[in-house]
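*Asks:* Need coordinates for the below:
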Amino acid sequence: MPTDANNLSQMPSSFARADFPSDFVWGCSTSSFQIEGGATVDGRTPSIWDHFCQTPGKIRDASNAEIACDHYHRWPEDLDLAKQIGMNAYRFSIAWTRIFPDVSGVPNQAGLDFYSRLVDGMLARGLDPWATLYHWDLPQYLQEIGGWENRATIDAYLVYVDTVTRHLGDRIQNWITHNEPWCTAMHGNWDGMHAPGQKNFKAALLVAHHVMLSHGLAVPIIRKNVAHAKVGIALSLHPLRPASSSETDLAAMQRHDGLRNRWFLDPLFGRGYPIDILAHCANDLPTIRPSDMAAIATPIDFLGVNYYFPETIASAPDCPPLHTRLEEVAGRERTGFGWEVAPDGMRELLQRIANDYPAIPIYLTENGASYEDVMDADGSVQDCARRDYFIRHLASLQRAREAGVDVRGYFAWSLIDNFEWAEGYMRRFGLVYVDFQTQQRTMKQSGHWFRTFLRGAA
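*Replies:* The predicted structure is shown next:
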């Protein structure tokens, strides 16, 4: 896809790796379910996403992740690609059901050994491992006894965290407890877009609370098991705009912000859940024990921010419980996924966090774009729209740094094309193109640009 005139007008005039500190973290992110495959290999058992994929109508192309990118067998090649691009860090997630395949509580040594080999492979290539402990793939056997609605799942998660960090903590310093608890709770239990596919707002709030509580309780376990551990959480956050300047749309935007952003940020920083949302959702609130909020607010070492797009909010009295609606504004640049491309939204979001919350190191743990990639006759993939997306967003990130925001790293989503959850294989986010029939990997133009940039020649 060629760069259009509008894109060119927004491109930074000069841009180089040297504009960032020498110790800045440059990485790419992946997740276990989306790339590993090996669904029944070495003792792995189904997660809620395996079950969701088997439910008719849930995955747009009726596919599944039983093979995905076959990363379980091809991980050396994939790590080689990350090294070739010039990354110095690699963010990955661990599949809970590879570690605990059933309710017996007995760890699966084959699963632990796989991640041990994977981490050793990162270190051998000069890639600092960043481990995400939960990226949405709850064991199906736990879902069958209540999933994240069941407070006992917190205890199971803590056993899992303890086991993994004791086994790998001698080689991994940076740990992320959860990826995007909003998606776990709301997409999984409110709008039903993700596994387990419920449509129950009260359940979603309960899940959100239990996930955040499990995060807070996991932090001291990780620190106990890992010398010099750095522990954080990765939140999906969005800058917001009102659909109009009317009082009703402004109020709607505030309500949406309360659940979309503040519902997760505020308790992390010791403020409890937002009072305005507590009042608005009084009939749907979970039971909160006296010690819960203090546990959630256990200090963390960094905040992971996943930024993709801003949201435009309108008042919608017929859309309970928040009475808000997402508006799609015509004429704005969009990715192949339909997400608005707004590089300056990244700066705006980062400055908002820095202004509204206590000082904390921030890492962009995900940022990227899906486009309709096509392999040309010469075997190349000319994804210049994605290349330009990265250039413009990194320039925005640098402007945030210049404004005083303590941003210490950036992880592109994603290293390779993968199984994109409910979209199946219809969306491609990778710096590397994957032919899902042959599993051949081909670096895209965006990957080549990143390699040139990280070598200091862009």
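
*Asks:* From now on I want contacts and neighbour counts done on CA atoms only, so please keep to that.
*Replies:* OK.

*Asks:* from memory Ser63 sits against Tyr425, does it?
*Replies:* Yes - at 7.4 Å, Ser63 counts as touching Tyr425 under the criterion of Cα atoms under 8 Å.

*Asks:* Give me the more crowded residue out of these two.
*Replies:* Neighbour totals were compared for Ser63 and Tyr425, and Tyr425 leads with 21 against 18 (other Cα atoms under 10 Å).

*Asks:* In this structure Tyr90 contacts Asp78, no?
*Replies:* No - the criterion here is Cα under 8 Å, and Tyr90 misses it with Asp78 at 10.6 Å.

*Asks:* These two: which has the busier surroundings?
*Replies:* Neighbours per residue (other Cα under 10 Å) separate Tyr90 from Asp78, with Tyr90 holding more: 26 against 16.

*Asks:* in what helix or strand does that one lie?
*Replies:* strand 89-93 (DSSP states H and E).

*Asks:* In that strand, which residues are buried?
*Replies:* Ala89, Tyr90, Arg91, Phe92, Ser93 (16 or more other Cα atoms under 10 Å).

*Asks:* for stretch 196-212, same thing?
*Replies:* Under the neighbour-count criterion of 16+ other Cα under 10 Å, stretch 196-212 has 196-199, 201-212 buried.

*Asks:* From those residues, pick the one nearest Asn261.
*Replies:* Ala208 (12.4 Å; Cα to Cα).

*Asks:* For the comparison step, fold the sequence that follows:
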Amino acid sequence: MATDEAAVGGAKLLDVDAFPAGFLWGSATAAYQIEGAWNVDGRGESIWDRFAHTPGKVKNDANGDVACDSYHRYRDDIALMRELGLKTYRFSISWPRVQPGGRGASNPKGLDYYKRLVDALLEARIRPFPTLYHWDLPQPLEDAGGWPNRDTAERLADYARIVADALGDRIGQWAIFNEPKTFTHVGYWQGTHAPGRTDPLALLRATHTVNLAQGLAFRVLKAAKAKPQVGGVIDVAPMNAATDSDADRAAAQRWFRFLNLWFLDPPLKGSYPQGVLPPAQQDALLGCRAGDDAIMRAPLDFIGLNYYSPWVVRHAPRGNGIPGLDTQADWAAGPDEKTDNGWDIDPPGFYRILREITQHTGGLPIEITENGAAYNNLPDSQGHVHDRKRIVWLQRHLRELSRAIRDGVPVRAYHCWSLLDNFEWAEGYTQRFGLVYVDFKNRQQRTIKDSGHWYAKVIAANRVV
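*Replies:* Down below sits the predicted model:
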């Protein structure tokens, strides 16, 4: 066994594959992807209900009406978590389940569900780690303009107050948003996620509303009696220039700021990263008003980071619809090794982006809130799921995470995406990320995959095995 003594958080690591004492191991899910029960107990319609029920928007016209049926099977899923040895569970709260119209009165049955879920997690000695918003905007708010409408920021703050009042005595850590880059870019610019709009100006306005909403929700949650820790979750990636040309390298730097810092600098600095939008046009493009910098600024207690794959970036002289951002980027980088959904495999990129982001966040604690891979292995004749490639993928990434921690990146938790095979947004049920196989055609029967059993060994040993 190789050894490399290093001090991490006051503890010494002698094993390069080991993690600090007290490190939290867990998994992650999202409400629309697993809960089902889309129209029961007073739940309202979300943009994903509307989008997925529109023919042609999701592969095979799939939807999340039933998904993994975790609304009814959450106790079974917590039993699986206990079998795996999870210490933390990241889930999201469905806004339309709690506040069906996105404004006004709450739905007691929706809140009762999350109270039961959180109480069951606490009974199982698993940390409940909720995300306030994971892409399921109530449809009435989209009808009123959606995230490009500044009023949506106030609506999120009201929703946060409802949830904090109901669950604040049970929750120690909250995440406000999951991947705001994704739901704004893909939902309002590229149009392949809900609500399916393709308007660059709407995208820019949406990003600003989200940053305002984050600041407002942060203050609401911090005002709760329990005084929780509050953070945000962003997806990050290294930006690799397509060529060595000055133009491509400059484009990669612009894209780094637009993807990795656009929702990080506003809470930490009260401003947007420079060198993305033309300075003379930025306020007008975003819809900024006097005082917005103070609203956006929020001294987050921690940062959640999601990592999957790097980007390849090139200069685009014809532009992409956003003034000044003459850049094109894609996850596809050529014939290199890929997961089953075509994403590049780059474990060293995990280490690299952690080091780069830490330069911007300083000593703020970091939680890896998503990290995982799609491998679509099916059960064999004995009912076992042998997903060796996922094990290797996780081994390689966890070793890079351990290396980053030894080199001073303050990571305190890791959540594998995902606990369960689930509804993977526009991909429907064609891509499987779970540690647990779900048979969607046979009563959502759950089977722990080989990768799940391997992950349980990692947790028990607190090191990569």
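
*Asks:* Can you give the contact residues for the strand holding Tyr90 of structure 1?
*Replies:* 25-32, 82, 122, 126-135, 411 (Cα atoms under 8 Å, 6 or more residues apart in numbering).

*Asks:* For it, give me the average deviation versus structure 2.
*Replies:* With mean Cα distance after the TM-score superposition for structure 1, strand 89-93 of structure 1 departs from structure 2 by a mean of 0.5 Å once superposed.

*Asks:* Ok, stretch 154-168 of structure 1 next?
*Replies:* Averaged out, stretch 154-168 of structure 1 is 0.9 Å away (mean Cα distance after the TM-score superposition for structure 1).

*Asks:* residue ranges for the strands of the stretch 201-350 of structure 1, please.
*Replies:* Along the stretch 201-350 of structure 1, the segments classed as strands by DSSP state E, counting those that start in this stretch run 230-236, 240-242, 302-306, 311-315, 324-327.

*Asks:* If you count contacts, what does the last one end up packed against?
*Replies:* Contacts defined by 3 or more Cα pairs under 8 Å, 6 or more residues apart in numbering; DSSP states H and E place strand 324-327 of structure 1 against helix 247-257, strand 311-315.

*Asks:* Which members of the buried residues of stretch 196-212 of structure 1 occur in helices, if any?
*Replies:* Mapping those onto helices (DSSP state H) picks out Phe201, Lys202, Ala203, Ala204, Leu205, Leu206, Val207, Ala208, His209, His210, Val211, Met212.

*Asks:* and which of the buried residues of stretch 196-212 of structure 1 is nearest Gly336 of structure 1?
*Replies:* When these are compared against Gly336 of structure 1 (criterion: Cα to Cα), the nearest one is Gly197, at 24.4 Å.

*Asks:* distance of the closest one from Ile59 of structure 1?
*Replies:* 11 Å (Cα to Cα, to the nearest Å).

*Asks:* Same question for Trp339 of structure 1.
*Replies:* 19 Å.

*Asks:* Between the two, point out the one with more neighbours.
*Replies:* The neighbour comparison of Trp339 of structure 1 against Ile59 (other Cα under 10 Å) goes to Ile59, with 21 against 17.

*Asks:* All the helices of the stretch 351-465 of structure 2, in order from the start?
*Replies:* Remark: helices assigned in the stretch 351-465 of structure 2 by DSSP state H, counting those that start in this stretch are 388-406, 450-461.

*Asks:* The first one vs structure 1, average distance?
*Replies:* Yep, that's helix 388-406 of structure 2 we're talking about. Per aligned residue, helix 388-406 of structure 2 averages 0.7 Å (mean Cα distance after the TM-score superposition for structure 1).

*Asks:* Buried residues of that helix, list them for me.
*Replies:* Neighbour count says helix 388-406 of structure 2 has 389-391, 393-406 buried, by 16+ other Cα under 10 Å.

*Asks:* which residue numbers in structure 1 go with it?
*Replies:* Under the alignment (TM-score structural alignment), helix 388-406 of structure 2 falls on residues 384-402 in structure 1.

*Asks:* In contact with the residue nearest to Leu158 of structure 1 when sequence neighbours are not counted, which residues?
*Replies:* Distances taken as Cα to Cα, 6 or more residues apart in numbering put Ala218 closest to Leu158 of structure 1, at 6.0 Å, once the chain neighbours are dropped. By Cα under 8 Å, 6+ apart, the contact set of Ala218 of structure 1 is Leu158, Val161, Thr177.

*Asks:* and the gap between the second one and Ala294 of structure 1?
*Replies:* As for Val161 of structure 1, its distance to Ala294 of structure 1 is 20 Å (criterion: Cα to Cα).
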